[in-house]
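Peer 1: Take this sequence and fold it.
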Amino acid sequence: MSPKQAAAGSDRRFLFLYALAWAGAAIAYTPFLTILLPVRVDLLAGTDNVQWLAILTFVGAIAASLANILFGWLSDVSGSRRLWVLVGLLSSSVLLGLFPHVDRFGPLVLLILLWQMALNMMLGPLAAWAGDCVPDRQKGRLGGLLAFAPASGALAGSVVTMPGLADPPLRFAMVALLAMSCILPLVLLGQSGKVATQRPRDDAVAPLPWLRAMVTRMWCARLLVQIAEAALFAYLYFWFQTIDGRFDDSLTARILTLVLFLAAPCALIAGRWADRHDRPIFPLCIAAILAALGLAAMAMARGPAAAVTGFLVFGLSSNVFLALHSAQTLRVLPYDGRRGRNLGLFNLTNTVPSLIMPSLTLVLVPNLGFSGLFLVLAFLSIIAAVLLRHADRC
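Peer 2: From the prediction side, this is the model:
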């Protein structure tokens, strides 16, 4: 086997190990935040459940933002990603198992803070690990593989909550075990995990001023699309109810799961196309435009079929955008030995929308209805496409 063939095989092996680990990361938090924690809060708080959950979510988002930057930077300074990922995985899994044993609000807030710190001790270095090892010519494929993570998280939530499978305390342990089974193969068998200060082989180096401009454009574009994504994630059920009362929580969950599973192969196809044609940003522009069209269709929808169709267009395109964007962000960040910290700053585009979205919704929905909200979100998606329109080539 030639060195080039061996390198290609190593690349593919790492890609699939990393995609499995990233799916495990989604499993580590998606079932907990969307199902297990709300159920636990509802059991403990009674009529104060909404207030408890809002405070826990707000505090958790702030802790996640700061911890992601901190541990990404610490993995940069230490020169290794592997140990941080392993310690974060083990500590977050142990902390997850403590939640069924906490029955007061104060300790629950403290446990959320500790769990978010441990989780992001794993997530920050894990995100940077791909940038150390995956060459630019495979960033599109990487983005496509990352799109399977949200679907994996949703599927894990469905599995652990199957009636009769496990009692509530055991569900937390099942989530931790599923996450560990996906992440440990990368920790044990993946490439060295050493911090890279040079680009992977065969990657061309873009001019530094172009990179700096693209970092700003990519950050702003993701923030705008994430605001729309966060609003739909939080208020989709309520909007469906205004269209047709037959949209219950079960039907809404099935539609969401369908979108996540359909988005994964779409992102993989788009990412492979971007790699073959060396046009990494073009699929992002198209996805942002399609997301805007989906939101516009939702704003005009008056029946169930039109509502579901509009959401399918938005959900597919926005999830493709976010998956490919995560991978292509690694292309534009400089190889300055601080990738973990830089990705932590990029991660603010995932957490800040959770702080912006409630105020935006409270201002628009009472005055303009959901149609007005969706049109504003469509405009934000168009701006995201415009921000990226001049960056079709690296």
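Peer 1: For the rest of this, base every contact and every neighbour count on C-alpha atoms.
Peer 2: Fine.
Peer 1: Contacts only, for residue 120.
Peer 2: 64, 67-68, 71, 88 (CA atoms under 8 Å, 6 or more residues apart in numbering).
Peer 1: between those, which is closest to residue 151?
Peer 2: residue 64 (21.5 Å; CA to CA).
Peer 1: Look at the nearest residue to residue 38 once chain neighbours are set aside and give its secondary structure.
Peer 2: In space, and not counting its chain neighbours, residue 38 is closest to residue 53: 6.8 Å by CA to CA, 6 or more residues apart in numbering. On the three-state scheme (DSSP: H, G, I helix; E, B strand; the rest coil), residue 53 is labelled helix.
Peer 1: does residue 53 really touch residue 40, like I thought?
Peer 2: No. Contact criterion CA atoms under 8 Å: residue 53 and residue 40 do not qualify, at 9.8 Å.
Peer 1: Dump the contacts of residue 120 into JSON lines; add distance to residue 317, neighbour count and secondary structure as well.
Peer 2: Formatted as JSON lines, those follow (distance: CA to CA, whole Å; neighbours: other CA atoms under 10 Å; DSSP: H, G, I helix; E, B strand; the rest coil):
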{"residue": "64", "distance to residue 317": "26", "neighbour count": "29", "secondary structure": "helix"}
{"residue": "67", "distance to residue 317": "29", "neighbour count": "24", "secondary structure": "helix"}
{"residue": "68", "distance to residue 317": "26", "neighbour count": "31", "secondary structure": "helix"}
{"residue": "71", "distance to residue 317": "31", "neighbour count": "26", "secondary structure": "helix"}
{"residue": "88", "distance to residue 317": "32", "neighbour count": "25", "secondary structure": "helix"}
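Peer 1: Let's see this one next, to set against the first:
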Amino acid sequence: MNEAASAAHGGGRQSLRFLLLYALAAAGGAMAYMPFLTILLPVRVEAMAGGAEVTWLAYCSFSGAAAASLSNILFGWLSDRTGNRQGWIVTGLLGSCALLLAMPLADSLPALLGLLVAWQVMLNMMLGPLAALAGDYVPDRQKGFLGGLLSLSPAMGALAGAFVTFEGVAGADARLAIVAALVALCVLPVVLFGRPVSFPELTARVDRPIVSIPEKRPQVVVPCMWLARLLVQIAEAVLFAYLYVWFRTVSADFGDDDTAAVFGAVLVLAIPATLWVGRWADRNERPILPLAACAGLTAVALLLMASAESLTFAVAGYALFGLVTSMFLSLHSAQTLRVLPRPQTRGRDLGLFNLTNTVPSLIMPWLTLATVPAFGFSGLFMILAALSAIAALLLASISRTN
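Peer 2: Below is the predicted model:
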């Protein structure tokens, strides 16, 4: 570990105010895309597609994922070059909110698709620099706690979706305005009132790549972290898309409200669990071990789900899966900041890591179509369990041993 990394590892602590406001902003990012992509956009496409909604949703998913991937890298890099992440965050926030409000103006599906791509670009103008902002201000000794706070994001994103679609709250167009307002209220405070403690060593330029995991080289650690997240994210993407369908194969009486209740309960339970594990990782200086353990438990949960023959067993298997994958993704997001080798390219490198969030959406449909018709969901879950086990082995190979 070089001098800069050592200082970041053992120096002062970031203020709780900044950490909490940053977690709120990250939750605002989730609120920006979760309600829109999972509920509001599909409803709008269905109303316009005239029976071709599946095809047009596929176009939207592919185009949106491609735009998000490229723009996240671009604006992360631009925020590195300019050294002004807050300016990009605010500009992206205003642009994405404006485009969200413009969605009702689309009078055709191609126009809606164009607005969606533009919205993804502006949204990632906000999200890319926002992710890098944590690396600029949160020292290594608090990254586990940061990961715990980031577990709030999926829960608040799901809660926002439930709120705006609650019967009687708002019409279709007003829902978009509510989402835009919620996002602005969550993101702006960290820019306006965060006042973070400065850690010059976290942003000091380095010529020789380093990572703050002793005895590990960045050319080993970074690819292992990237691939491990990709493998777990493929499993998470499959269950996100097909959870309801799978539950219905186990029990035809299990409705969409039951699925939403299980999904929401798991996200809520993940918050205190991730906070506890993150603080444990900080105190014991074992940043990667919880990631390896969560990936291993993901494989176990998928095997349980593959063999589930009763609804109780299926729900229990998914509860374990949802809990440990939520913990994994939140903690991984924070600990990725630890392993990126060059502070001066942090935004760009996080954009490359963001591909692990978007690429699974391109892989998942084809994997499912190739597996489920021939082998059922049990066969698919066994493949996903193998991928998660590989992720656990990769992370175990770089986990620091005391």
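Peer 1: After superposition, what's the TM-score, could you say?
Peer 2: TM-score of the superposed chains, computed with TM-score structural alignment, normalised by the length of structure 1, equals 0.94; 385 aligned residues with a CA RMSD of 1.9 Å.
Peer 1: What residue in structure 2 is paired with the residue nearest to residue 38 of structure 1?
Peer 2: The alignment partner of residue 53 of structure 1 in structure 2, by TM-score structural alignment, is residue 57.
Peer 1: Return the residue of structure 2 that is most distant from the centre.
Peer 2: Outermost residue of structure 2 with respect to the C-alpha centroid, by CA atoms, centre = their mean, is residue 50; its distance is 32.4 Å.
Peer 1: counterpart of the longest helix seen in structure 2 in structure 1, which residues?
Peer 2: Counting residues, the longest helix found in structure 2 (DSSP state H) is helix 346-398. Under TM-score structural alignment, helix 346-398 of structure 2 corresponds to residues 339-391 of structure 1.
Peer 1: Kindly report the same for stretch 94-101 of structure 2.
Peer 2: Using TM-score structural alignment, stretch 94-101 of structure 2 pairs with 90-97 in structure 1.
Peer 1: Next, count neighbours for residue 324 of structure 1.
Peer 2: 30 (other CA atoms under 10 Å).
Peer 1: now do residue 169 of structure 2
Peer 2: For residue 169 of structure 2, using other CA under 10 Å, the count is 12.
Peer 1: same check, this time on residue 79 of structure 2
Peer 2: Count around residue 79 of structure 2 with other CA under 10 Å applied: 26.
Peer 1: Which position in structure 1 pairs with it?
Peer 2: Using TM-score structural alignment, residue 79 of structure 2 sits opposite residue 75 in structure 1.
Peer 1: my guess is its match meets residue 86, correct?
Peer 2: No. With contact defined as CA under 8 Å, residue 75 of structure 1 does not count as touching residue 86 (11.9 Å).
Peer 1: and the gap between the aligned partner of residue 164 of structure 1 in structure 2 and residue 152 of structure 2?
Peer 2: The alignment partner of residue 164 of structure 1 in structure 2, by TM-score structural alignment, is residue 168. Distance of residue 168 of structure 2 to residue 152 of structure 2, computed by CA to CA, to the nearest Å: 26 Å.
Peer 1: cool, and residue 359 of structure 2?
Peer 2: 23 Å.
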